[in-house]
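K.L.:
Below are the sequence and a predicted model for it; my questions follow.
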Amino acid sequence: MERSAGILLPIFSLPGPYGIGTLGAEARAFADFLHAAGQRWWQILPVGPTGGGDSPYTSVSTFAGNPLFIDLDALGAQGLLTPDELRAARLPETGRVDYDALRRSRETLLRKAFSRLGGARAQTVRDFTARNPWVKEYALYRALKRHFGDTAWFDWPDEALRRHESAALEHWRVELAEDVAFHAWMQQVFFAQWAELKAYVNGLGIRIIGDLPIYVSLDSADVWSERKEFLLDSEGRPSKVAGVPPDYFSEDGQLWGNPLYDWVSQKADGFGWWIRRVEGAGKLFDAIRLDHFRGLESYWAVPAESETAKNGQWEKGPGMDLLGVLTSWFPQLSFIAEDLGILTDAVHDLRNASGLPGMKVLEFAFDRPDNAYLPHNYASHCICYTGTHDNDTVLGWYTHAAKAERDYAESYLGASGEEPVRRALLRLGQGSVAELFVAQMQDYLGLGSESRINVPGVAEGNWRWRMESGCDTAALAAEIKTLTHTYGRC
């Protein structure tokens, strides 16, 4: 990556009248803001349909897009929704995503739009499904979930269906044909709208950084339809699940519960599933952050019956066997190693061998002069962040920091007090030797902990913050551009 700067803002955090950020006018307006601010990267979070806890990291498909992000105004312009229906879909702008309200209303509205499809649009959906084989399995999975009362696939009453046997699949494709077609249509709309948005963003000289979670959910179309890729028993249940050991985020560790990969089997077939996965992500993003990079060197495996992640053990990951395949197959993509957490020399060696830039988080930096996250210790081949989606905002961090940490930060920055420290930290990141500097949008807006996106280890209340309409002003863009230009990142 050339010397540049970007801003982290999830799609769901965009403002707008429909209760959640979408791929419509507000996304283009934010791209215009980035351009005016001299930024060359827009970093987002995973965009798949969310599962438990509304987390983008617990998607029910690694390939699908989130239908909640569909631009309703575009459907209105196509005659698929009426002006009255669009007015009724508007929700008060509270600064928070109300997922329960969206679940109650959005699918009903989209089904109305689907019912008005003409023959030409229906053929477009069929063509899209033929070009993207994952859609067929995903759409059936979603239709079956609805039919069986939203229960997990491993609890469905039809054993042959749980085992993904072809005769059962064909029976249910016919039985639920209309619902299958509806879910396929939503994916066609999402990807068509995304392609238009990405073309607009790229046309401004801005590239998109997306996030590829290392694991997928047990209750997902991926595990149900491609069970051989995962370590599961004959009933589709894992004996060990993913997580991380106790660390600075949680004294019990984090018990994620995702199934683990059968790395031996995946290596034997040349990591074909991963190639297809990254190929799909490459249609959405220009650069991909590889989530939980250290799990590719060795990963924390926890007995499935455990209530916390404390009782896990480290097991060997695929390392360069996988990374070498991905970087050679996709030379047009930039990859970022999310090398945070408990790191060892082996993890550092893997990152160096892969040639990927790692992450430096300023909020982790202020305890001692030899801290690797302090800019005077950087090599240039890295990405500097104020904080990630898992961290507090700069103001929130400063407010809640221990006295020793705050004192050292003030000494290092030559500033004290909330506003001077916020500005000094942004200046520190911009002025670092890191190839790319990324700040959360909240940090440029000067927001506190109320706008934090996620608290790791806390199950409820995350992934909800939305930027208020009108916050991304021309004056703020000019201020950011001046700072970015000063440090040679425009």
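P.N.:
Thanks, I have the structure now.

K.L.:
contacts and neighbour counts: CA atoms only from here.
P.N.:
Will do.

K.L.:
Test my guess that Val455 contacts Asn391.
P.N.:
Yes - counting by CA atoms under 8 Å, Val455 does reach Asn391; the two are 7.1 Å apart.

K.L.:
Give me the more crowded residue out of the two.
P.N.:
Each of Val455 and Asn391 has its neighbours counted (other CA atoms under 10 Å); Asn391 has more, 21 against 16.

K.L.:
Give me the three-state assignment for Lys145.
P.N.:
Classification of Lys145 by DSSP: H, G, I helix; E, B strand; the rest coil places it in helix.

K.L.:
so what's it up against?
P.N.:
Thr151, Ala152, Trp153 (CA atoms under 8 Å, 6 or more residues apart in numbering).

K.L.:
ok, second structure coming up, stack it against the first:
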Amino acid sequence: MTPAAPGHPLLARRTSGVLLHLTSLPGRHGSGDMGIAAVHFLDWLALAGQSLWQILPLTPPGAGHSPYQSPSAFAGSPWLVDLDDLVACGWLAPLPDAGFDTRHCDFARVIPYRLRALRAAWQGFSEHAGEPEKAALADFTHHHSEWLDDYALFMVLQARHGPDWPDWPPALAHRDPRALQSVRDETVGELGFWHFVQWRFHVQWQRLREEAHSRGIHIVGDVPIFVAHQSADVWAHADQFLLDAQGLPDVVAGVPPDYFSATGQRWGNPLYRWDRMALDDYRWWKQRMAHLLTLVDVARLDHFRGFEANWKIPANEPTAQGGHWSPGPGRAFFQSIREELGTLPIIAEDLGIITEDVTRLRRACGFPGMRVMQFAFGDNARNPYLPHNFGRCTVAYTGTHDNNTTVGWWANASENERQAARQYLGQVTDSEIHWAMIQSLSQSVANTLVVPFQDVLGLDGQHRMNTPGQPEGCWSWRFAWADVGDEPARRLSSMLRAHGRA
């Protein structure tokens, strides 16, 4: 299979960016959102010479507040909606300070608080919105009906019957048309609420994206390969997933034992029936990718190796150790999507156990792969995560949202790893390890460099975003502007200019 040239122009020139999810932004409503702090962060990125802002999935979080276990592969997270914008629209009364932690998302408090505010805004909209606003909502609802109708109905039914859709009354679980229409007729107002929330998400996000583009900054989004079992997508397209007659998974997704976990990772997502998806030419995936590319400029495709082969775990196994590899759809899948959507601006997340078949697939598609420098110091000079081994079609990271911060990694590194790092980077001090790694990556031939914001600020392991395999207590990190100061932006900008990335 002949390697392809780098596909998309944004990924074929020297650029750099910062990884930070919106929930980590400052703000007085308990978590970051699409409000003024997001615009201020764009200003900071521009000051730091950045042209990319990488985020985590924009979809609603699910189990453990993870954005990788969403109840929808299409919907925007309601908890990212800027409440102050709803106040400015005249649909929501000004909100008093609720006393939220400024450096931590207390989701148990934040989500009910934001839900109450959104419902109040929907009531205000229903009573006070003018005809142009109501027409805009109706137009949005019609334009996005292919996914929005199922998502809104799913949210209504979860509130009525519980989170596990196979446990709903059979007529609803298995989507009897008359039963579903009866619910729609009874819950017009509640369905309207979920339509309204998605409309405001869309309006606010497109406004924020335009602000980014006006500063020369492009958005790198994230596509989890799998979707949650408790999702509108699996409920509405059950025939395209490996489920039993009751709608429960026979097998679930994960990865075998690796760097992150000695027992592997049992994610629990249902696996696709790729053969069934091929029959309609991957229509659901094409809709998903087309929708995403109206929201972001580049997409990081999570767990790319799953398109070559995925780890299939019997649903009754408590860990990932009892799984086995099962073929994915391969190159035909990407060729089909490209025929409809054109050149795909995709970063392939190819970390973990990567075979030559996976590498051939990535190269044939023309997608850059990822290299994480925290993995570089375990063996010898041929380690593929060392910068001198990179190719141009590469996205280089100090770490990702799944890694410890670089300062935290350094504090826990073995003496052998530290010695190897000093030999490679020079005799760095503990306080400069993050800058030494950023500089080494920036000097490499990799076209794209992305650095977690925690590493730009030199924060320790208490500030990591996620610990793989840990079901609770993740995703909650936030920063305050007082943590930032002027020096990181100045230093990062100067470094990137010197290396042709600004």
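P.N.:
Cool, the structure landed. Since we're looking at a predicted model, the values are computed, not measured.

K.L.:
list the helices and strands the helix ranked longest in structure 2 packs on?
P.N.:
Longest helix of structure 2, by residue count under DSSP state H: helix 188-214. With contacts defined as 3 or more CA pairs under 8 Å, 6 or more residues apart in numbering; DSSP states H and E, helix 188-214 of structure 2 has these neighbours: helix 36-47, helix 107-128, helix 131-143, helix 145-161, strand 218-223.

K.L.:
The helix or strand following the last one aligns to what range in structure 1?
P.N.:
Just to be clear, that refers to strand 218-223 of structure 2. Where DSSP states H and E defines the elements, the next helix or strand beyond strand 218-223 of structure 2 is helix 232-236. Helix 232-236 of structure 2 corresponds to residues 221-225 in structure 1, going by TM-score structural alignment.

K.L.:
Need the contact partners of that stretch.
P.N.:
60-62, 137-138, 141-142, 153-154, 162-164, 216-217, 229-230.

K.L.:
tell me which residues of it are tucked away?
P.N.:
Ala221, Asp222, Val223, Trp224, Ser225 (16 or more other CA atoms under 10 Å).

K.L.:
can you check stretch 281-292 of structure 2 too?
P.N.:
By neighbour count on 16+ other CA under 10 Å, the buried set for stretch 281-292 of structure 2 is Tyr282, Lys286, Met289, His291, Leu292.

K.L.:
Quick one: the strands in the stretch 301-450 of structure 1, in order.
P.N.:
313-316, 334-337, 358-361, 382-385, 436-440 (DSSP state E, counting those that start in this stretch).

K.L.:
Alignment lookup: Gly216 of structure 2 to structure 1.
P.N.:
In structure 1, Gly216 of structure 2 lines up with Gly205, judged by TM-score structural alignment.

K.L.:
can I assume that match is in contact with Arg40?
P.N.:
Yes - if you go by CA under 8 Å, Gly205 of structure 1 and Arg40 touch, sitting 6.4 Å apart.

K.L.:
Comparing these two, which residue is more hemmed in?
P.N.:
The neighbour count for Gly205 of structure 1 versus Arg40, taken as other CA under 10 Å, is higher for Arg40 (23 against 14).

K.L.:
Tell me the one of the contacts of Lys145 of structure 1 nearest Asn377 of structure 1?
P.N.:
Closest to Asn377 of structure 1 out of the contacts of Lys145 of structure 1 is Ala152 (47.6 Å), distances taken as CA to CA.

K.L.:
Identify the residue of structure 2 aligned to the closest one.
P.N.:
Here Ala152 of structure 1 is matched to Asp164 in structure 2, going by TM-score structural alignment.

K.L.:
Just give the nearest non-adjacent residue to that match, would you?
P.N.:
Using CA to CA, 6 or more residues apart in numbering and skipping residues adjacent in sequence, the residue nearest Asp164 of structure 2 is Gln230, 6.0 Å away.

K.L.:
correct me, but the one you found touches Asp167?
P.N.:
No - if you go by CA under 8 Å, Gln230 of structure 2 and Asp167 don't touch, sitting 11.0 Å apart.

K.L.:
okay, the two: which has more neighbours?
P.N.:
The neighbour count for Gln230 of structure 2 versus Asp167, taken as other CA under 10 Å, is higher for Gln230 (22 against 14).

K.L.:
Nearest to Leu80 of structure 1, out of the strands of the stretch 301-450 of structure 1?
P.N.:
For the strands of the stretch 301-450 of structure 1, proximity to Leu80 of structure 1 was assessed by CA to CA; strand 436-440 is nearest, at 35.8 Å.
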